[in-house]
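**Student:** sequence-free structure coming up:
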């Protein structure tokens, strides 16, 4: 099975290095020297990682055969794809590969069906589940432990405890007028239109 593990960013320096946006929890395993990766678009690869290093918090890679800035810049926005055994699972029991999470049913803790995961979006701050609801609409659910309370691969479901307003429009928002009316009522005041 093929998994996207990174996207190539801009060239770094003049010797063929590129920045990469890492899309795997195991960069040391997937993006180490000697790794041969397929690419999207396919015509660019396969690419063999020659060297890798971290610079200012970003991973820099150099590929075999890419020796200058022009060659590195030509790789920009290319997706790097690793071949992974479908039975392989991450070492950490709280981590999952995207393919394990795709098509899971999403339900609330009381069993209410929300939909199924159709896509996983990897953002810099967190990952998001894109969930297709039974009516065809989509909802985005942050993949954080406060909201996603359980991933049950045997039952093929993700259990969530969503805050108000995340999956529906039941957010509890009081308008300024309601707040003022409540304060006036608590103080024993009457609104001007109620006065005789």
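**Tutor:** Nice, thanks for sending it over. Just so you know, these numbers come straight off a predicted model, no measurement behind them.

**Student:** Please make it C-alpha for all contacts and neighbour counts, starting now.
**Tutor:** Will do.

**Student:** And the contacts of stretch 125-136?
**Tutor:** 106, 114-122, 138-144 (CA atoms under 8 Å, 6 or more residues apart in numbering).

**Student:** how does it look with 6 Å?
**Tutor:** Stretch 125-136 has contacts (CA atoms under 6 Å, 6 or more residues apart in numbering) with 114-121, 138-143.

**Student:** Go through those residues and name the one nearest residue 70.
**Tutor:** Distance to residue 70, by CA to CA, is smallest for residue 121 among the contacts of stretch 125-136, at 30.2 Å.

**Student:** what sits against that closest one?
**Tutor:** 127, 128.

**Student:** Run through the helices of this structure in chain order.
**Tutor:** 27-30, 69-73, 98-101, 176-186 (DSSP state H).

**Student:** Take this one as well and set it beside the first:
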């Protein structure tokens, strides 16, 4: 299974370097030199890119790929999604820690079994992680991913249990 680990924001400099918005907790592993990522271009085509180098810069990762040697080529990759496989990820070692791809697609329900929606994605913000829940109505709700509000995660059972404070799930 492939998961999105980054999105190309823009070209950086004249040597083909790319500014990448991260979508992974493991940038040092995913963007290690020699790593091969699948690149899904905006036109729907795909190609593989090999990481030559990566470094942090102003909240983004600057990545140089072996196949991208000029700024002109780098400009064509703006908006490209970078994907990596999940099969080679090491276990987290903590029963209360999860990879994003393990949570995406889980059913969100209340303790009494009432279905609330489905986890679409996890947003990593400065204040902590948020579950983006797509409600049965099609609306989205952001739920803080903290034990007080999400007391149980059952990956094998395909669900997360919510105990929301009053008003969190009210329609807006």
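**Tutor:** That came in fine, so what should we check first? All figures in this text were calculated on a predicted structure; none of them were measured in a lab.

**Student:** After superposition, what is the TM-score?
**Tutor:** In this superposition the chains share a TM-score of 0.81, using TM-score structural alignment, normalised by the length of the second structure; 167 aligned residues with a CA RMSD of 2.6 Å.

**Student:** from the contacts of stretch 125-136 of the first structure, which is closest to residue 21 of the first structure?
**Tutor:** For those, the nearest to residue 21 of the first structure is residue 121 (13.2 Å; CA to CA).

**Student:** Spatially, and excluding backbone neighbours, which residue is closest to residue 117 of the first structure.
**Tutor:** residue 131 (4.4 Å; CA to CA, 6 or more residues apart in numbering).

**Student:** Quick one: map the one you found onto the second structure.
**Tutor:** If you follow residue 131 of the first structure across to the second structure using TM-score structural alignment, you land on residue 134.

**Student:** gap between the residue sitting nearest the centre point of the second structure and residue 104 of the second structure?
**Tutor:** The centre of the second structure sits closest to residue 23, judged by CA atoms, centre = their mean, with a distance of 3.7 Å. Look at residue 23 of the second structure and residue 104 of the second structure: by CA to CA, to the nearest Å, they are 13 Å apart.

**Student:** Over to residue 85 of the second structure?
**Tutor:** 15 Å.

**Student:** Count the residues that sit near residue 30 of the first structure.
**Tutor:** 21 (other CA atoms under 10 Å).

**Student:** Which residue in the second structure aligns with it?
**Tutor:** With TM-score structural alignment as the criterion, residue 30 of the first structure pairs with residue 30.

**Student:** now residue 57 of the first structure
**Tutor:** In the second structure, residue 57 of the first structure lines up with residue 59, judged by TM-score structural alignment.

**Student:** So that match versus residue 15 of the second structure, what's the distance?
**Tutor:** Distance of residue 59 of the second structure to residue 15 of the second structure, given as CA to CA: 20 Å.

**Student:** Comparing these two, which residue is more hemmed in?
**Tutor:** Taking other CA under 10 Å, residue 59 of the second structure and residue 15 do not tie; residue 15 has more neighbours (15 against 10).

**Student:** Can you tell me what the more buried one aligns to in the first structure?
**Tutor:** Using TM-score structural alignment, residue 15 of the second structure sits opposite residue 15 in the first structure.

**Student:** Pull up the gap between the nearest residue to that match once chain neighbours are set aside and residue 96 of the first structure, please.
**Tutor:** The spatially closest residue to residue 15 of the first structure, leaving aside those adjacent along the chain, is residue 68, at 4.5 Å (CA to CA, 6+ apart). Between residue 68 of the first structure and residue 96 of the first structure the distance is 36 Å, computed by CA to CA.
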